[in-house]
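> this is a predicted model, with the sequence first.
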Amino acid sequence: MRILVQTEPFDATALMQGFGAGAGAVVTFTGLVRDDDGLVALEIEHYPGMTEASLTRHAQAAAERFALSDVLVAHRHGRIAVGEPIMMVATAARHRREAFDAADFLMDWLKSRAPFWKREIGAEGPRGWVVAKDTDEAALDRWTNPQ
């Protein structure tokens, strides 16, 4: 398991070297800063130590829940421009369904609950802090309250 929280861009190809050796399925997801409504960048803040510990606990929970053989979570902080990678999740499991579900589970948690604070920056300057949307909460809720 690898948890990375860093300011510099990450190289997804390099991070995947040797990842999931012996697994039957590997799933990766890389999130990019979207060009929404004139957005120029995101500024992401976090509390060092607390953030890594929280990400590690959740990655371990995913590994147990979905029988993963490997997990990678990389997340950036600081100023990140539109089009740049903001985060990456990789999961490795014996079967594809577990790998896909685990990646989805991790992404839903990262989007709504991970201890990062995001502020939008437009051409005019800072706009405001990003809050989880109802759809983000509903996506997370399906893992704790299955129908």
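That came through, no problem.

> only C-alpha atoms for contact and neighbour calcs from this point on.
Will do.

> any idea which residue of the protein is furthest from its center?
Relative to the mean C-alpha coordinate of the chain, counting by C-alpha atoms, centre = their mean, the farthest residue is Glu124 (27.9 Å).

> and that one, how far from Arg2?
From Glu124 across to Arg2, the span is 37 Å (C-alpha to C-alpha, to the nearest Å).

> can you check Pro126 too?
32 Å.

> ditto for Met50
In terms of C-alpha to C-alpha, Met50 sits 16 Å off from Arg2.

> repeat for Arg113
From Arg113 to Arg2 the distance is 19 Å (C-alpha to C-alpha).

> just Leu55 next, same as before
For Leu55, the distance to Arg2 - C-alpha to C-alpha - is 10 Å.

> how about the helices in this protein?
12-15, 50-65, 96-112, 134-144 (DSSP state H).

> can I get those helices in TSV with mean neighbour count and distance to Val73?
Listed next are those as TSV, based on neighbours: other C-alpha atoms under 10 Å; distance: least, C-alpha to C-alpha, whole Å:
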stretch	mean neighbour count	distance to Val73
helix 12-15	12	10
helix 50-65	17	8
helix 96-112	21	9
helix 134-144	14	17
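
> distance to Glu84 added to those helices, as JSON lines?
JSON lines is the format used below for these (distance: least, C-alpha to C-alpha, whole Å):
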{"stretch": "helix 12-15", "distance to Glu84": "12"}
{"stretch": "helix 50-65", "distance to Glu84": "21"}
{"stretch": "helix 96-112", "distance to Glu84": "17"}
{"stretch": "helix 134-144", "distance to Glu84": "22"}
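
> then this one, side by side with the first:
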Amino acid sequence: MLDIRVQAAPFDYGTECSNVAKGMPDIGAVVTFCGIVRNNDSGTLQQMEIEHYPGMTERALEKIAMDATGRWDLGACKIIHRFGPLAPGEIIMMVATASAHRADAFAAADFLMDYLKSRAPFWKKERTAHGAEWVAAKDSDETALTRW
């Protein structure tokens, strides 16, 4: 079961986690990751603004989720990613994978996070009292993809 959502509204992480494998008695492991907007290196972040192309983004996330379910034995895969203005401390996204065994759930969640950090079509802009600046891609995120 895939659950892919791109939304502006906040979501309840605990509720989303508890519903990943609901009604699936063959699931023995659920792995989750929650991304939170953190302050920038200088401690001046007022807001992180996330932009995306509706339709294209959902299709890209669905494609990578399907890839994960093809590589690992997953009963469920959930990706929720927010867009719009977000303050430090707010939940920005989550990934959850469910499988009969932990190894598949862990590997799939790790794979999905590496993809989301480097290939998902989201653009981030940091807003501070000094202005706004687009966040550049990191070489370390690109390097992480080589594992897969």
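Received it, and whenever you're ready, just let me know what you need. Keep in mind that what you see is a predicted model, and the values were worked out from it rather than measured.

> quick one: TM-score?
Here the TM-score for the pair of chains, by TM-score structural alignment, normalised by the length of the first structure, is 0.92; 142 aligned residues with a C-alpha RMSD of 1.1 Å.

> rewinding a little: residue in the second structure matching the residue farthest from the centre of the first structure?
Matched across to the second structure, Glu124 of the first structure falls on His130, judged by TM-score structural alignment.

> what's the answer for Lys111 of the first structure, then?
With TM-score structural alignment as the criterion, Lys111 of the first structure matches Lys117.

> assess the claim that its match and Thr143 are in contact.
No - look at Lys117 of the second structure against Thr143 with C-alpha atoms under 8 Å: they stay out of range, at 11.0 Å.

> how far out from the middle of the chain is stretch 63-73 of the second structure?
15 Å (C-alpha atoms, centre = their mean, to the nearest Å).

> residue range for it in the first structure?
Stretch 63-73 of the second structure covers residues 57-67 of the first structure once aligned (TM-score structural alignment).

> list of residues touching the matching stretch?
1, 68-73, 93-94, 98-99, 101-102, 105-106 (C-alpha atoms under 8 Å, 6 or more residues apart in numbering).

> can you say which two of those are spatially most distant?
Within the contacts of stretch 57-67 of the first structure, Val73 and Arg94 form the most distant pair, 18.9 Å apart (C-alpha to C-alpha).

> more neighbours: which of these two?
Val73 (26 against 17; other C-alpha atoms under 10 Å).

> contacting residues for the more buried one?
Here Val73 of the first structure is in contact with Arg2, Ile3, Leu4, Leu55, Ala59, Met87, Met88, Val89, Ala90 (criterion: C-alpha under 8 Å, 6+ apart).

> ok, of those, which one's closest to Val130 of the first structure?
Met87 (16.0 Å).

> that closest one matches what in the second structure?
In the second structure, Met87 of the first structure lands on Met93 (TM-score structural alignment).

> separation between the closest residue to that match other than its chain neighbours and Leu61 of the second structure?
In space, and not counting its chain neighbours, Met93 of the second structure is closest to His81: 4.2 Å by C-alpha to C-alpha, 6 or more residues apart in numbering. Using C-alpha to C-alpha, we find His81 of the second structure at a distance of 10 Å from Leu61 of the second structure.

> residues near the closest residue in space to Ala123 of the first structure that isn't next to it in sequence, how many?
In this structure, Ala123 of the first structure finds its nearest non-sequential neighbour in Val40, 6.2 Å apart by C-alpha to C-alpha, 6+ apart. Residues near Val40 of the first structure, counting by other C-alpha under 10 Å, number 21.

> map Val40 of the first structure onto the second structure.
By TM-score structural alignment, Val40 of the first structure lines up with Gln46.

> let me see the contact set for its match.
Contacts of Gln46 of the second structure (C-alpha under 8 Å, 6+ apart): Ala87, Pro88, Glu126, Arg127, Thr128, Ala129.

> of all those residues, which comes closest to Phe11 of the second structure?
Ala87 (14.5 Å).

> the residue lying closest to the closest one once chain neighbours are set aside - how many residues pack around it?
Excluding its sequence neighbours, the residue lying closest to Ala87 of the second structure (C-alpha to C-alpha, 6+ apart) is Gln47, at 4.7 Å. Neighbour count for Gln47 of the second structure, taken as other C-alpha under 10 Å: 21.

> with that, I have no additional questions.
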